[in-house]
Each structure stands twice: as C-alpha cells, then as structure tokens.
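Student: predicted model follows, preceded by the sequence.
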Amino acid sequence: MTEKQNQMISLFNQIIPKETDITTSVPGLSLFRIDDSFSRTPFSYSSEIIILAQGEKVVYLGDDIYTYDSSHYLVLPVPLPAECEGRTESDKPILGLSIYIDPIEIGEILLAMEDSKKGVKALPKGIYSSPMNDDIYDAAIRLLKAIADPQDTSVLAPMIKREIIYRVLQGENGEILQSLVHRNRRFFQIAKVIQKINESYSDKFDIDKMAEDLEMSNSTFHSSFKAITNSSPLQYIKNVRLHKARTFMIQDGLNANSAAFKVGYESPSQFSREYKRLFGSTPAKDVAFQR
C-alpha cells in the first residue's frame, strides 16, 4: 500500500468513523463506508465516478466483470442497474467517494480543454474501470482534506471535485466519458434516453417512438441500447422501476402496492413477480431483511 493510499484511509476514518453514507454539502459529492463484505446482489448505479481508498468492489454486467479498488476507479457515464459484490478484509472496511457525472459540466470542461481527441468510434459500454494515477490520488487527498474543514468544504472542495473529473477525462479510457458529450453521437443519443428514463421512470414509454425520435430503426435502437447497458430498453425500464420502488419501501416506508403504483406499475401482482425475479425474494421479505 502506498503512502497516498494510507493518507486517504486516514482521512476517511476521520470523516466517517462508522458505517454510513454521507451526502456532503458539495453538490454531487458523497462518501461511503461499508464495514462488511457482501455477496453479489442487484444494485442500481447512478451516472458517477467512484474512487475507493480501501476495499474492493466487483460489478457484474451480463458476462462482463469490472473490478475497482484503491488502485482502480470506476466510471459510469450513464446510470446502470447491475450486480455488485463487496470485499473487505478484517477491520478494513470499504471506503470510497462518489462524484455525480453532469453532462453539462463534462461539456464545460471539454470546451476549456480545447482537446483534439475525437472520442471512440465504436459504441462503448456505459461503464469502465481504469488505473488510478498520481494526479487523481493527489486530487482525492486534497478533496478529503477540504471536506474535513468546513470553510474549505464550501470554497475549495467544488473546485477539486471538478479537477478530479478533468483528470478522469484525461485518464485511461477517458474518451469513453467524453462520448457523453457528442463525441460519439449514438452514445450521446442513447445516454439522453437513459437520462429521461431515470428522471421519468413512472411514465409510459413507447419504445418505437423512442427509436423514431432518434431517427433510428427499431433494430439499431435496440442493438445500440443493449451495447451500452447490456439490456433491452424494456428490461432497463423494469429494472429502474424496481430499484426505485425498493428505495421507496426501504427509505420512505411505502408498502409494496403503493411503491408499485408510484413507479408506474398498474398490476401489484406483476410487480411482485418481477421484484422476486430480480431481488430473489418477495418485496415484504426483502425490505424486512434490508431494514
């Protein structure tokens, strides 16, 4: 373990000494601590950059596996329902920070960079893992130091958060994140659809109309969507709704029927069947276990 990794661990332990998630006062920045390992389980990722100071997580997306730890960060240009496994060692919890990816901010940074990269020509997955480098380590340490000081949090932390995004754009596979802002037109188009689904998950979606609005054939739309998310548009919508409903039940105390209607289901029985298929148990049993 390097000295920089040790610095990050020490700062995390100072800021979050017990297992919890912290939404900081810096917009789009949160910290988390997970004390125990957990087995492979369905999980809904936001569009985010995740940096770990300690521990290891493994993401399963179909047949693809993405590992991130203190030496590798994870980037999700688009929100993705996937499966995640967490691995800890004795008395060494998972310690990490998450930075929300705002396409507008990405565009502003790229404009300021005046970069000549043209992005990726092939359609990339909506997720990748890349090695940490000294610049990102240094920025992450300065960010944690700023969060530990109330005055620095409001003044310095937003600037350092932006620097980390800039470093990730410059880093290995950064052209994939750049694709979010028109550097791969088809990726950009599908990303906009994914954003709409996550913002308006309870709406009725017409898949054919989505393809038509993008001036794509149905087959091109479906193949492009699956290339990025590893699921069909319909299955993606179902997964987003089920994860949203689970959050409403666990955090807001809604019962299964209320959560089902809130996320757009018209049939509670269909909701229960699809929920059990994804999470492995009925809504009532799963929520009781999670609580």
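Tutor: Nice, I can see it.

Student: make it CA atoms for all contacts and neighbour counts henceforth
Tutor: Fine.

Student: for stretch 157-177, which positions count as buried?
Tutor: 157-158, 160-171, 173-177 (16 or more other Cα atoms under 10 Å).

Student: also this one, for the comparison:
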Amino acid sequence: MLPNPMPGDLDPSRRCDMVELAGVLAPRHGYNPTALDSVRILRTEAVLHDIPVLYKPGAVFVLQGSKQGILEEEVFIYDEEHYLAVSLPVPFRMTSTASPERPLLAVYVEFDMQMAAEIAIQVEKHAELTSDKPRSLVSSRMATDIEDVLLRLLMALRSSTDVAVLGASILRELHYRVLVGPQGGAMIAALQQKGTSGKLIQSLAWLRENYGCEIAVADLAREVGMSVPSYHVHFKGLTGSSPMQYVKAMRLHEARLMIARQSRTIAEVAASVGYASPAQFSRDFKRHFGRTASEEMKWVQRHLGEPA
C-alpha cells in the first residue's frame, strides 16, 4: 500500500504563519500570480453559490475560509482541514464561504504532469500500490507534512533568490506528498493510463487539445476501440458528464477566459471555441454561467481577477 500519513495535530501557529504569508503575497482580490507560474493565490471576501468551475490538474489548499464542490451529487470539501486534489479536469459546481473580516485565502498549484508521472513511477518501485480506480476529484484531510511543504513554499515565494534555488524542489516535494496522500492511489491510476480508464483519459487529453474542432462521439469511441454506448457509460463514470456535455463545458470555460481578457469580440470567441452560431453560443453561455458573456466578464473581474 502507499504510505498514508495521518493528519495528526495540525499546528495552529503554523497555520497563522501561512495565512499571514498568503495575505502578503495576495494583496488584491481575485487570483494573484506568484513568482512560480504554476502557483496562484486566491483572495476573496465574497460568498459564492453554485458557481461552475473547471480546474486544471493540481491541488487547492484553503488556508482560511472554506469551499465545497459538487459533482454528480457527491460533495468534495476543501477548507482549512481538507485539500482538493484534481487528477482530471472536470466541470463541477462550487460554493465558498468568506467575509471582509475573514477573507478566503487559497493556494492553487497546477501540476506538472510530466513531473507527477515521473514521481508516480518512483513511488511504484518502492511502495505496494493499491488497485484504486482513477478519480477526477478527491478531497483529503490535511496532513502535517503537506502543511510543512506549503509553509516553506510560501516563505520561498517572498524571495526571487529562494524561488530560483528552492522553488522547483519544493514543488516536486509537494507533488510527491499529494501522490502519497490518501488520494494518491486514485491519482497514480489516472497517471498510469492503463486499461479502459487509460483509454478514456487519453481521449480526455485529446479533447482538451482539440475542443474547438468538429467532434463526433462515434469517432471518439472508435479511436479507443469502444462502442458508442460503452464509451458514453465509461466517460460519464469518469467525468460525471456525457462526452458532448464535457466538450461544451470545455468550450464555455475557455471562452470565459478569452472574454475576461477582452481581447476578442463575442463572435470571434464563439468561433474560436468551436461554435458556428454566435447566437447558440450566447444561449449556452448564459445557461451554463447564469449570466450573459458581458455580465460574466464584469463578475469575473470583480470577484476573481481572472477565471478559475
């Protein structure tokens, strides 16, 4: 089995140090970039309800406040005592709690998938792995060893020299700690890409690169050697969505990014993500996010700085 460190007694003083450091590194509302491209820190005072999100593979560590995600009626808590690990990008709904007196502060770490795969190989060599099924999202109890790495990461981010010398090694250790945590077996199974699940994961990777193209489920199923009904069943089991629902969510979230950056017209954005009809794009966008594209642009800028 994978080593499974117990959460232990989390150190309140260490948590206070992390909150203080994160507050300095994230002075403005929304997502704050850091000296490491794969690390962002979110600060928000808003209470958010039922917000559509689609995270890239990585982990979210909430230092203050709380979030919860809902996928297919399953609830994933990520708060001051739990973190969220994402092995596959899937659309889900999110709710968060914060206030002006106690803003939500969260560290978002995007995984280096090549590094994660290399670590998974090393873990396989030295640990007896359980045969976990790949899971797209997993919420786990925070452990003292992960808190320790997070504290060192936040401390390093204050200094460009520390980032240059220590940043890569701290990120590698954080990848490792997540991969040997309670959700490690499910995440490593996703990285291994074996069997039927492996074929689906490869299919998901292709969709992420080609979401703007014309896509037919029959072609996707044929490419992985499945019947269309079988592909539908396995795809929904892994992602919580049908193939075309997943493609639509990918297109709309990518469009949201483009709209927030104000670099293209709505019609140009619609065409670039695979919509032949701007009117259909506008209808789908409002149905998914609950706001028109222009309303969403203002909402994102006010609450997030840039989309999640």
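Tutor: Nice, thanks for sending it over. All of these numbers come straight from a predicted model, not from anything done at the bench.

Student: sitting in helices, which of the buried residues of stretch 157-177 of structure 1 do you find?
Tutor: When the buried residues of stretch 157-177 of structure 1 are checked against helices using DSSP state H, the ones located there are 157-158, 160-170, 174-177.

Student: what are the ranges of the helices in the stretch 1-150 of structure 1?
Tutor: 3-15, 103-113, 134-147, 150-155 (DSSP state H, counting those that start in this stretch).

Student: so for Phe271 of structure 1, which of the ones you listed sits nearest?
Tutor: In terms of Cα to Cα, the element of the helices of the stretch 1-150 of structure 1 nearest to Phe271 of structure 1 is helix 103-113, at 32.2 Å.

Student: returning to what we had before: of the helices of the stretch 1-150 of structure 1, which approaches Ser272 of structure 1 most closely?
Tutor: Evaluated over those, closeness to Ser272 of structure 1 peaks at helix 103-113, with 34.7 Å, by Cα to Cα.

Student: and that closest one, what's buried?
Tutor: For helix 103-113 of structure 1, burial by neighbour count (16+ other Cα under 10 Å) applies to Pro103, Ile106, Ile109, Leu110.

Student: same check, this time on stretch 210-227 of structure 2
Tutor: In terms of neighbour count (16+ other Cα under 10 Å), stretch 210-227 of structure 2 has its buried residues at Tyr211, Gly212, Val217, Leu220, Ala221, Met226.

Student: of the helices of the stretch 1-150 of structure 1, which is nearest Phe248 of structure 1?
Tutor: Evaluated with Cα to Cα, the helices of the stretch 1-150 of structure 1 place helix 103-113 nearest to Phe248 of structure 1, the distance being 26.5 Å.

Student: quick one: Met155 of structure 2 and Arg135 of structure 2, what's the gap?
Tutor: Distance check for Met155 of structure 2 against Arg135 of structure 2: by Cα to Cα, to the nearest Å, it reads 32 Å.

Student: equivalent analysis for Val19 of structure 2, please.
Tutor: When distance is defined by Cα to Cα, Val19 of structure 2 is 30 Å away from Arg135 of structure 2.

Student: before we move on, back to that, can you tell me which of the helices of the stretch 1-150 of structure 1 is most buried?
Tutor: When you average the neighbours per residue for each of the helices of the stretch 1-150 of structure 1 (mean count of other Cα atoms under 10 Å), helix 134-147 leads with a mean of 19.
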